[in-house]
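1. give me the fold of what follows.
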Amino acid sequence: MGTMAASVEEQVDALAAAPPQRALRLAGELRAAYESGRTRSLAWRQSQLRGLLRLLAEKEEDAFRALHDDLGKHRAEAYRDEVGVLVKSANAALKEIGKWMAPEKVWVPLVAYPASAQVVPEPLGVVLIFSCWNFPLGLSLEPLIGAIAAGNAVALKPSEMAPATAKFLEDNIGEYMDATAVKVIQGGPAVGEQLMEHRWDKVLFTGCPRVARVVMAAAAKHLTPVALELGGKCPCIFDSMSSARKVQIAVNRLISAKWSSCAGQACIAIDYVLVEERFAPTLIKVLKSTLKRFLADLDHMARIVNARHFQRLSSLLKDTSVAASVLHGGNFDAKNLCIEPTILLNPPLDSAIMTEEIFGPLLPIITVEKIEDSIAFVRARPKPLAVYAFTNSASLKRRIVEETSSGSVTFNDAVVQYGIDTLPFGGVGPSGFGQYHGKYSFEMFSHKKAVLRRGYLVESMLRYPPWDEQKIAMMRHLFRFNYVRFIFTFLGLWN
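-> Sure, this is the predicted structure:
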């Protein structure tokens, strides 16, 4: 695995040095493809989604191999978190796309009568998607599904830090989809910067806040709208439980969300746990025993993406006060870029492990006197992408929803909200903005165009001068109540 990791680093360097001229040429070709008008048809959109489904079916083993080369992901994890989710999303979009495209009829007030109005979704045009390295297939193709369903031409810039998956996408997208309207553009930061010099109709960036600021600054030159998915320190509130069975199930789900989803290298992974001091020993005991059963063999856990991130994670434990808080794990294998699942109890709150997003298999447990105190703890920190809580308390659930702000809240599980198409996925504040998945992906890459149609049957002179008090009185009356809607509803002529 050490030789493989070195090879990945070499591939990253090669992509980072790739010339940017090709990227700009491809961007121009995408604009021409969109302007031809063919991406707007339902038939084209459906054909692209079917092509993507064929790709995922016929090249599944190649996808598994690429994800293993980049991150050491087991094929079961690769299917659960990426390939399987994408198949589900593409099938759902294929089924619903006709409904999503349909104009929505809306009411107009009496002052505009006779008139009818619609909201018509139309594609934005040519969109650019920057994906991330931790779920390099899923974070590339999930937004692509929405962009295609909305009728756009798409440029996909996969992360150079996952070169095997980037190459898999480049080699196959053009074979299974319209190669003139959907393009994969490989390269490093220089290519990304050159792409942002081009005019796009929407940019979706998944990654870190530092690069997001650069993307937004570049997009501002063209007034290009941007959606950002940035992550943050996602807390998990773990309430005390009297049932040993419920504790075990909750711990199973916690471990899956923290360690078996890309080794914690996920924007929605649990970053730290809040638990009452009196219940912490029970939680820690079950965590340790379950980790031994689930992940005794580290081949079932992804590795750290590269040496730089490995060093970043190992440095989090260099502080002696932090190292002293380690209760379980803490072993590092630099040659194979593997880190043992590690549990810490009450590391200093001002240490880097509690102020920076961990993005790895280290889990701090913070004790509080009362579980309700966890709400103030979460509120005192930047808004996360997700808040998780294992509890049966209705009042605690209500308070978490009402008193904390995050991209999502999930009770009695974690991370699974990502795979539910009917829920929007996205952050708030520093964890990002813009939402996608399912219909929300379609809406992210669409413009809702207002369309009003009027006739000549009636012409009210109230809108024209000269003005007098009688006209003002009539306008007050008309604006107060929509008689047309009332009459039509009463007669059953409008649903």
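2. drop to CA atoms for contacts and neighbour counts, all remaining ones
-> Noted.
3. quick one: end-to-end distance for stretch 415-435.
-> End-to-end distance for stretch 415-435: 16 Å, by C-alpha to C-alpha, to the nearest Å.
4. in that stretch, what's buried?
-> 415, 417-419, 421, 423-428, 430-435 (16 or more other C-alpha atoms under 10 Å).
5. stretch 288-297 now?
-> So, applying 16+ other C-alpha under 10 Å, buried residues of stretch 288-297: 288, 290, 291, 294, 295.
6. now, these that are in helices?
-> With helices taken from DSSP state H, the overlap with the buried residues of stretch 288-297 comprises 288, 290, 291, 294.
7. can you report how many residues lie near the residue nearest to residue 389 when sequence neighbours are not counted?
-> Distance criterion C-alpha to C-alpha, 6 or more residues apart in numbering; nearest residue to residue 389, sequence neighbours excluded, is residue 237 at 4.4 Å. Here the count is done by other C-alpha atoms under 10 Å, and residue 237 has 26 residues near it.
8. same question for residue 321.
-> 13.
9. after the host helix or strand of it, next one along is what?
-> Per DSSP states H and E: residue 321 is located in helix 320-323. Going down the chain from helix 320-323, the next helix or strand is strand 326-328, by DSSP H and E.
10. how far off centre is that next one?
-> 31 Å (C-alpha atoms, centre = their mean, to the nearest Å).
11. one more sequence to fold, the one below, so I can look at both together:
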Amino acid sequence: MNCHSLVERQREYFREGGTRSFEFRISMLRKLQDAIKNNENIFNEAMKKDMNKCPSEVYMTEVGMVLEELRFHIKHLSGWMRDKKVPTPLAHFPAKSFISPEPYGVALIMAPWNYPIQLCLEPLIGAISAGCTAVVKPSAYAPATGHAIAQMLGSIYPEEYIAVVEGGRQENTMLLEEKFDYIFFTGSPAVGRQVMENAARNLTPVTLELGGKSPVIVDKTADLKLAAKRIAFGKVLNAGQTCVAPDYLFIHRDVKDEFIIFYKYALETFFPGHEINNMNTIINEKHFERIIRLLDSGKIVEGGNTDTARRFIQPTLLDDVKPDSPIMQEEIFAPILPIITYEDINECIDYIIKQPKPLALYLFTKDSHIEKQVLSKCSFGGGCINDTIIHIATPHMGFGGVGNSGMGSYHGKKSFDTFTHYRSILKKANWLDIPIRYRPYSHKRDKLMRFFLK
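-> Below is the predicted model:
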């Protein structure tokens, strides 16, 4: 595919102005809504092929979330598109002021492999709602799902409006050489830096949804059985290949042994009879081999079995992990949970604030003082108190990182805002022209100016 030609055709299509009307945007959102429903079985088959993902998880973490986002945008789009009146300073009388949203233009959406449907289509919903055109680049690591997305979008939209570019690094490089009006990237911090460097050449604004090591803290007041169940859910989901998965566990020394018992029990309830054939596999051999090496970072107290032929890793608990162990030096992206014990909550806080800012943080406690302590001292993208993962599954709050874990946010109105430039406009009346701002300046005019501007 000629990427330059594609981007120029989209730019010309955008300049024609057809994408700006409410009627056009809402009709394109509804087209996508219908297409997703009609392609659900195809997505199930593709995700089974790419990473052995079962239909229940496909709907819960991919299709269902996208449909909920679409429903929210369709319901609220007309209100988001309206000009918003704001007060006008007395010094500008007679005039009125308003903020007017306009689409950025041609957007590039680069998605990762771990949630290839959700992380392709949720940003796209924001671009469509905002009135942009978009080039979508799925990850080559999930080829069946990327191709299914390309086929679906190609069947409902012309390329000059929404296009999908399949392929790997070569296609990524070619796209990043083009001038876009906005770039939305989801992936690793290392690649995010490259994207930002390319975007800087054209002064292109970016949203970077990155990753990092997201801590979970369990203090001695927590409901241990429920905490273990909810942490196990967050760690097993998608075989741990989730950017907001609990990456490592700080647990109070007094309750560690009891927690381990409850965590094992949670896994037994998730996989009755140890039937784990429908659990996700690791995406490819490179990542599988990397993860295998991390298993030596502590004492295995649960799980630890692997299947090289299937790229499968059993949900695993690692005890006696040290902060300087290999597994604590990189994002795990696997169903392995390292355990570090503590006695004072300040030990956890001191460690967390000295690390790159994580995408998520999870705290399990019944102590409001500890909750306040952690929230007031630790910086992170978002998170949960007494749960994991689910803070991202709402259109009422933005989702995004901070520092090393990203910049910008989306979901719900935040997705519309991301692809929208808000113009500040003052409309001056003609029937009166107060002369104090014009030359020649005088003592009298200075006094009036100081009266209005103070």
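12. so after superposing, what's the score?
-> The TM-score (TM-score structural alignment, normalised by the length of the second structure) is 0.97; 452 aligned residues with a C-alpha RMSD of 1.3 Å.
13. including distance to residue 201 of the first structure, could the ones in helices among the buried residues of stretch 288-297 of the first structure go into JSON lines?
-> What follows is those, written out as JSON lines (distance: C-alpha to C-alpha, whole Å):
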{"residue": "288", "distance to residue 201 of the first structure": "49"}
{"residue": "290", "distance to residue 201 of the first structure": "48"}
{"residue": "291", "distance to residue 201 of the first structure": "46"}
{"residue": "294", "distance to residue 201 of the first structure": "45"}
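14. which of these lies closest to residue 40 of the first structure?
-> The shortest gap between residue 40 of the first structure and any of these belongs to residue 294, at 47.7 Å (C-alpha to C-alpha).
15. coming back round to it: helix, strand, or coil at the residue nearest to residue 389 of the first structure?
-> Classification of residue 237 of the first structure by DSSP: H, G, I helix; E, B strand; the rest coil places it in strand.
16. the alignment partner in the first structure of residue 385 of the second structure: what's it in contact with?
-> Structural alignment (TM-score structural alignment) places residue 385 of the second structure against residue 411 in the first structure. Taking C-alpha atoms under 8 Å, 6 or more residues apart in numbering as the criterion, residue 411 of the first structure is in contact with 388, 389, 390, 391, 397.
17. counterpart of the second one in the second structure?
-> By that I understand residue 389 of the first structure. Match for residue 389 of the first structure (TM-score structural alignment): residue 363.
18. show me the contacts for its match.
-> Residue 363 of the second structure touches 216, 217, 218, 371, 384, 385, 386, 387, counting by C-alpha under 8 Å, 6+ apart.
19. go on, residue 48 of the second structure?
-> Residue 48 of the second structure touches residue 54, counting by C-alpha under 8 Å, 6+ apart.
20. what residues in the first structure pair up with the helix or strand it falls within?
-> Residue 48 of the second structure belongs to helix 40-51 when assigned by DSSP H and E. Counting by TM-score structural alignment, helix 40-51 of the second structure falls onto residues 60-71 of the first structure.
21. ok, residue 65 of the first structure to residue 298 of the first structure distance?
-> Counting by C-alpha to C-alpha, the gap from residue 65 of the first structure to residue 298 of the first structure is 18 Å.
22. who's more crowded, these two?
-> Neighbour tally, residue 65 of the first structure and residue 298, criterion other C-alpha under 10 Å: the higher count belongs to residue 65, 19 against 14.
23. out of everything not next to it in sequence, what's closest to the match of residue 385 of the second structure?
-> residue 389 (4.9 Å).
24. would you agree the one you found falls within a strand?
-> Yes - the assignment for residue 389 of the first structure (three-state DSSP) places it in a strand.
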